[in-house]
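Student: everything below, folded, please.
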Amino acid sequence: MENTINFGIDLGTTNSAIAKFVKGDVVVFNNPLDYGRSTLPSVVYYKKDRIVIGNKAKEYLERDPKNVVGLFKRKMGTSESFQIKSINESKTPVELSAQVLKELKTFVNTGDSLDSVVITIPASFDSIQSNATKEAGKQAGFKQVVLLQEPIAASLAYANMKKSKEMQDGNWLVYDLGGGTFDVALVRIKDGEMKVVDHEGDNFLGGSDFDRLIVEKLIIPKISDEYSFEDLENQMKSASGKYNAKYYSLLNQAEEAKIRLSAVSSAEIIVERMEDEEGNEVDMEITITKSEFNNLIKDSIDGTIEMIKTILTRNSLKSNDIQFNLMVGGSTFIPFVRQHVEEVLQIPSNCEIDPTTAVAVGAAYYAATKQKETSKENSEKKQSSLSIKASYNKASKESEELFAARVQGDTNGLFYKITRQDGGFDSGLKPLSGRINEDLPLVENTYNFFTLTVYDSENNVVETDIEPIGINSGFGISGQPLPEDICLEVDDYDNPGHTRLALIFERNTVLPTKRTLTFPINKPILKGNESDRLWINVYEGPQASLPEANKLIGTIEISGKHVSRDIAKGSDLEITIKISESRDVSVSGYLNMSDQEFKSIFNPKERDTNISLLKGQVLDLSSKLDEEIELATEKEDYETASLLSKVKKEMESVAEEAEKLSDDDVTDKRYQLEDKKRKIAQEIDSATKNKRLQKASENYFEIKAECEALIDASGNDHERKTFNDIIKQEASFMATKSPLKIQEKSDELQAIMGQIRWRTPEFLKGIFAYLMENQAKMNDQSSAKSLIDAGKFAVESQNWDRLREINFGLFDLMPRGSKDEISTKIGFGL
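Tutor: Below you'll find the predicted structure:
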């Protein structure tokens, strides 16, 4: 039984494919129902008695659109579902994707049992979209699903196609423009190792958008000019619209015209079998020219070029630092795409691999380096007198690779031999002991398979549980990069009542990864009190943004009903976050004081985008933008005002498009607008960065001077060292021009000041006096009186440790608003 996965699937927006790694090469399976094609259209048609997937399903788009669904990958990870009339049920993008995956299984004619698979996803897919893809794999019957980013798959396909000597150290790009998504990745090869350094992408840009532009910008206006219709576009795009079925028919024709325009100068679209509102039969033949089509998609392609420029700028590279731009995805068949990108960037377009199957091929190469979990389970169950646990790199560019193994069982009188499958290496019989170390010679640019066999003294084979040894001497990949920052939401002590993001993992961190941080909790948690709650919120998106501009992955709640004892304010909470290569996010919180651990695996599979809520959020963001422009103008900060004014044009466009959305809109416009809204929020944040930077810098230097004076007066050696360590880093964190990084250092200085102050008698007495004056505001007067009496005694007896505890107790009796007021007056978080 093969112990590596070997099967790779490109689960595409418009077309999907499946491939298998077989003894060093990759085989792409042909569609048994569509001779000569190796792809399957990602379209599903439901009839009462059967389900049809692929080309046959597409044929029903015009005849029976209420029962045909396509482009559902674009809604993966959302709460959207598709109402199927014939079965009177709704189907989610996950369920529909599972049907495509099950159909792809029928392509495999090798008799394999498909229980494990690598499935590709766009590099820009967030955690929820990734989890939804894994769920689709599980629903399709795969016991093990490993995710691989599409640009990495394309890179592997290309690198393993070329000979090692043809692959020079340097940088190249993967330009992946598919049917529904776009990714561009910067790939670097150094000393024979391939790594994805950076990426950009748009999950709502692809060939299907070009089809939509043809219909909405060319066909519908021409129909409206000739015939009498009121709001024809909305009547087509609304699920309850009179001409909704015709919309899908025209999209199908637009796709065919787009494909023809790659080879000819014009293409025709027939509009018939519909009446206008005055009862006139529509009968038109609309000609689309290549130049019209190119002009139509130019802005979209220019957008992809801007993403490439962003990557180059971020990595301090110029066009001449890039060897080539590898063109992948069906939409790169469009001549204008290849030519325009090359002309603008002056980077050669590389079209050496089949753009429609490259991703599936790369996924299969990757699958050959991943061990089956089912294989592990079987090996554990397998009974043998000897157990051999092997360790070796499954991908290597060295001429030899070290194979190491630990042997458990009686090895007395036994021997072993390792042979390479091609017969080019034979270790000869060697005495077997508790450990095996062997340098295995590798054939370059191929997969090397070895067999380890154990013999007794009479050369009879002794059964063991070791699997065949496979090592790829072609190009591998050094891990998958994280698409976005992963952050925790923490209190912003400079803005009481507000929060900010603390960076846990930076984008492009190689997965898998793990990190542990410790935070003091900002309020007590009393055992049994359900109203005492602490939330650990994990966000995905730029750390510099506000929490609301990013995507919430998940939350761990710790309340009084969960803790085994009272937890004092300031107690340490240890948070550990792990992210697997397939983007499983595991979070655990450990409370030192109660010796309790709270765990959760965040794998939400859908995100709801309510149209009414979206419209409200867009209005709120518009108001915030207007306020920022007004504030910048009042302060004569014309540079910021100008930047924000440019953003305002985008905001107005989004607001206008959002207002047009009907509640039953059938397109994925809501998700595109949600994405745009989030990006605009980030742009507003970025444009006002200078204002926040100046405030953060001024605040830092004020706190620095105050902290130094306090250390000179009452600090100890440890506090002095901590202070000096921060000051040594000053040039570095100031140079980042990041308000958040500067704020973090201010917080560290505040923490030092807090440690000193909370053991200083004068400060403790001052806090106690302030709290006594505010006794009337406290929630529990009986407890307050008891604590105040005890505090007076502590002052008289100069028991400063006891007075510190009493101050914390009194502080926690204050209403929330008063707590914030005290924090502000004292100058640091309590």
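
Student: make it CA atoms for all contacts and neighbour counts henceforth
Tutor: Noted.

Student: all helices of the stretch 501-650 of the chain, in order?
Tutor: 611-634, 638-660 (DSSP state H, counting those that start in this stretch).

Student: burial count for the residue lying closest to residue 567 once chain neighbours are set aside?
Tutor: Of all residues not flanking residue 567 in the chain, residue 525 sits nearest, at 5.0 Å (Cα to Cα, 6 or more residues apart in numbering). Neighbourhood size, residue 525 [other Cα atoms under 10 Å]: 24.

Student: next: residue 92.
Tutor: Residue 92, neighbours per other Cα under 10 Å, totals 20.

Student: same deal with residue 123?
Tutor: So residue 123, with other Cα under 10 Å, has 27 neighbours.

Student: that one should be in a helix, yeah?
Tutor: No. Counting by DSSP: H, G, I helix; E, B strand; the rest coil, residue 123 is not part of a helix but coil.

Student: which element is residue 45 on?
Tutor: Using DSSP states H and E, the element containing residue 45 is strand 43-46.

Student: so what touches the helix or strand following that strand?
Tutor: As assigned by DSSP H and E, the chain's next helix or strand after strand 43-46 is strand 51-53. By Cα atoms under 8 Å, 6 or more residues apart in numbering, the surrounding residues in contact with strand 51-53 are 41-46, 99-100, 103.

Student: on that earlier part again, okay if I get the helices of the stretch 501-650 of the chain as a markdown table plus distance to residue 502 and mean neighbour count?
Tutor: Output for those, formatted as a markdown table (distance: least, Cα to Cα, whole Å; neighbours: other Cα atoms under 10 Å):
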| stretch | distance to residue 502 | mean neighbour count |
| --- | --- | --- |
| helix 611-634 | 23 | 16 |
| helix 638-660 | 26 | 17 |
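
Student: for comparison, sequence B:
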Amino acid sequence: MRTKIDYGIDLGTTNSAIARIENGKPTIKKSDMMMDTMPSCITYNIKKDILIGQSALGKLKTDRTNALKHFRKEKSNTYIEFKRTIGNDSKFLSSNMGKEFSSEDLSAEVLMKLKSFITDEAVKSIVITVPAKFTMVQKDATVRAGKLAGFEHIELLQEPIAASMAYGLNSDYKDGMWLVYDFGGGTFDAALIKVEDGIMKVIDTEGDNWLGGKNLDEAIVDQIILPYMEKTFAINDIINDVDKKEILRDAVKFYAEECKIQMSFKDNHNILTDLGDLPFEDENGEEPYIDIDINQFIMENTFAPIFQKSIDICKDLLKRNNLKGPQLATLLLVGGPTYSPILRKMLKEQITDKINTSIDPMTSVATGAALFASTISVSEEVMEQSRDTTKLQLEIKHEATTVEEEEMVNIKILNEKTEGTIPDKVFADVVRGDKAWSSGKKQISGKATLVDIQLNMGASNTFEVILYDEQGNKLECQPNSFNILQGINPGQATLPYHIALEITDRIQGKDILTALKGLEKNQTLPATGVTKGLKTQKDIRPGMASDEIIIPFYQGDYYAEGTTAIHSTHINEIKINGEDLPSLLPAGSDVEITLKVDRSEQMTASIFFPYLNHTEQQTVEIIQGKSVSKEWLENEIIKAKKIAKRLQEENNSKEVGKIIGNINGIAEQLEHKGGGDSGKLEVQDNLLKELRALDKLDSETEWLKVEKELKDNFYDLDELLNRIKSNGDEGGLKMEAIDTHMEEFRVKIEQIIKEKSVIHAKELIEEIDRLDFNIRDILAGPQMDISLINNINSNFSSTNWKDSNKARTLLNQAIQSINSGNVSSLRPILIQILDVMDRDDAEKVTGKLTR
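Tutor: Okay, here's the model as predicted:
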């Protein structure tokens, strides 16, 4: 019986693998084709058989080649790269099975196939790796796939962290900063890891879920193979037809992939097909073929722009952590494409020459996952299922990982879980797997016994527990072994994204992403985030289900905070209505939100209402992502272009020009890849990235305007005060207090300009203008308030109100006060009226901002 999970799976976009701990060491389990990895490909044949792996990939190649005969894309029953749409509501229709499958369904088939390679025991617990940039939605879908595959206990691990564990166990570098460069088949991840005495801590991660080996294959097709075929054969009708061109591209991708692999190990390669391998005729009746000599110079021109994208991500990761390449202790390569000599040369030139190739880039993730699995205890539910109570049941407690040479193990007999007679005296001998050390016999019982054990350095140490009775007869026990990983400690999981709220910011006048304090990117899990200072926008009446407070939660990347919330990943929202509350919750009431995130990124929210002294607790369920249409994307691209054009007119910077170029490239990408769900999701992700960048630039452009307004308003107020002092007409003003405010304003302005904070600048503008308004009001007397009330009333219908009903009620109160001669009560009412008025309109009415 295993007490630790011990099994790890690398569930890849193009290839997958499984590993387990055997005799203390991680071992890749061979596929049914005796390969270390298996293609993540599935086909359902006409007999309703399910083929997975190499045979399915062969069927895919046949299907794509046969499509050339009539240039008609038949509904396929073979699927690959479905990991790219996991967590989304995309469906894959199989005519042979007469049903649709989700990405989770197909991923579950791959997981079940990998599990079938284990023939000597049932596997109920598993560690599955995911890309560092996977969102909560995608991770939740991966867990669902694992459940569908029959796993009862599932732990997720980021791929670059798994790879670093595979490397770190035998590494001489037990201190320093590591950069994991993980270029997989469909995704790219970079992880910055700090190692101190073998204890690892993830400092920061970055990546691109749409950058990988697939992009290299497509580059060979589009830049080498298709241009050759256009030049050699008459295929203009095919090239100019989007659907036909896509069929041809799919058919020749296999030759591109083979070329990519060969050029990772050779200087030259010939892409060659026999006549008939491409079963169609060109416009002149000739049968096309491919015969292209490839060298490393051609490959470099083709691959360099793609690899550069990944290197730029690494540079940005280092820069935002105040690091440079030479400061790295090592750079770890993960993924098949990292065999490329072109990439390795670029990394040496631009990042560091300390490139490590001691681990197999193809299997390091699965190997590391198994090592990590050896540190995670199997769940109690799974443990109970596998107990053989006829054997002496033991509880063995110990550190799963350590950087020490010696550890203590706590052993006791579980009397209540053991059937039959337990000898009066039981002795345990703990023997290390290499037989070079044993503890000697120690008596154990229902009370804990401590055993000191010695570990081999830099290894996964397996220990056998052998029980004896008083006469020296061996006794069967369960568990009868345990494992301790010496030399490296993976530390705790961290958040790869900000966990954030969508909050309406009255200063900026838009809904922005605001990270919860304590749940920012790279926080160690489990973690707790707290947000205070929020206000309800309307009354919530008790018992009224229609009166709702909606609290949306999002995931945002490193640069997303402060940008428009809809440009980030929506996790879900919590709704609280009048039926949940004991009594009336007035508009403007305080709300405090506490969000707890556990190691598996499951979330529980507590919403506290101080006014009611009442707390609501809810689990934040993760919702599935939605597909988007090509038409919606086209409209969003048009909107993005308009925003970019406006910013270019306001601030013609190189960065705006770069974003405009990127948006134009995304529009082309939509035409090229917008037919399938995966392509549309890729376009959407890329577009949202540019929209976040536009948001940032918009804020920077806004800063120039806000800075001018801040200075102008302060100088206006300062000039007003100088006139008052020079005229000697202070009119009851407390000048000493006003001078103190002005000095405070000067200090704040200096700090705000240094930080370029738009939000703080606008808040200070409000303070300055409020003081300005109050000074003018004191000098003018009650007549000013009366004049403003009458002016607002006359222009009520043309004013933009946040709440017109509330505004009308307040105005009626003010007019009644004027008519009754009670003008002393006007000021509080006027402030409330201005508070429900649009900011621009309030400025027009008062000449100054008053809130």
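
Student: against the second structure, where does the strand holding residue 45 of the first structure fall?
Tutor: Counting by TM-score structural alignment, strand 43-46 of the first structure lines up with residues 41-44 of the second structure.

Student: what does the matching stretch contact?
Tutor: Outside stretch 41-44 of the second structure, the residues that reach it (Cα under 8 Å, 6+ apart) are 14, 50-54, 56-57, 59-60, 77-81, 94, 96-97, 106, 109-110.

Student: which residues sit in contact with the residue nearest to residue 567 of the first structure?
Tutor: 532-533, 559-560, 563, 566-569.

Student: among those, which ones are in strands?
Tutor: Among the contacts of residue 525 of the first structure, the residues falling in strands (DSSP state E) are 533, 559.

Student: which of the contacts of residue 525 of the first structure are also in contact in the second structure?
Tutor: Among those, the contacts conserved in the second structure (both residues aligned by TM-score structural alignment, their matches' Cα atoms under 8 Å) are 532, 566-569.

Student: which of those are buried?
Tutor: 567-569 (16 or more other Cα atoms under 10 Å).

Student: just the residues you listed now: which is nearest residue 8 of the first structure?
Tutor: Using Cα to Cα, residue 567 is the member of these that lies nearest residue 8 of the first structure, at 49.7 Å.

Student: residue 492 of the first structure versus the closest one, what's the distance?
Tutor: Distance, residue 567 of the first structure to residue 492 of the first structure, by Cα to Cα, to the nearest Å: 22 Å.

Student: what's the spacing between residue 525 of the first structure and residue 806 of the first structure?
Tutor: On the measure of Cα to Cα, residue 525 of the first structure and residue 806 of the first structure end up 17 Å apart.

Student: re earlier: distance to residue 31 of the first structure for the helices of the stretch 501-650 of the first structure - can I get that in CSV?
Tutor: Compiled in CSV, the helices of the stretch 501-650 of the first structure are given as follows (distance: least, Cα to Cα, whole Å):
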stretch, distance to residue 31 of the first structure
helix 611-634, 39
helix 638-660, 40
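
Student: between those helices, which gets nearest to residue 588 of the first structure?
Tutor: That would be, of the helices of the stretch 501-650 of the first structure and by Cα to Cα, helix 611-634, which comes in at 31.6 Å.

Student: quick one: that closest one to chain centroid distance?
Tutor: 27 Å (Cα atoms, centre = their mean, to the nearest Å).

Student: what does stretch 819-835 of the second structure give?
Tutor: That offset, for stretch 819-835 of the second structure, works out to 51 Å (Cα atoms, centre = their mean).

Student: what's next to it, contact-wise?
Tutor: Stretch 819-835 of the second structure is contacted from outside by 782, 785-786, 789, 807, 810-811, 813-814, 817-818, 842, 850-851, using Cα under 8 Å, 6+ apart.

Student: select from those every entry located in helices.
Tutor: 782, 785-786, 789, 807, 810-811, 813-814, 817-818, 842 (DSSP state H).

Student: just give me the match in the first structure for residue 106 of the second structure.
Tutor: Match for residue 106 of the second structure (TM-score structural alignment): residue 96.

Student: in space, not sequence, find me the middle residue of the first structure.
Tutor: residue 126 (3.0 Å; Cα atoms, centre = their mean).
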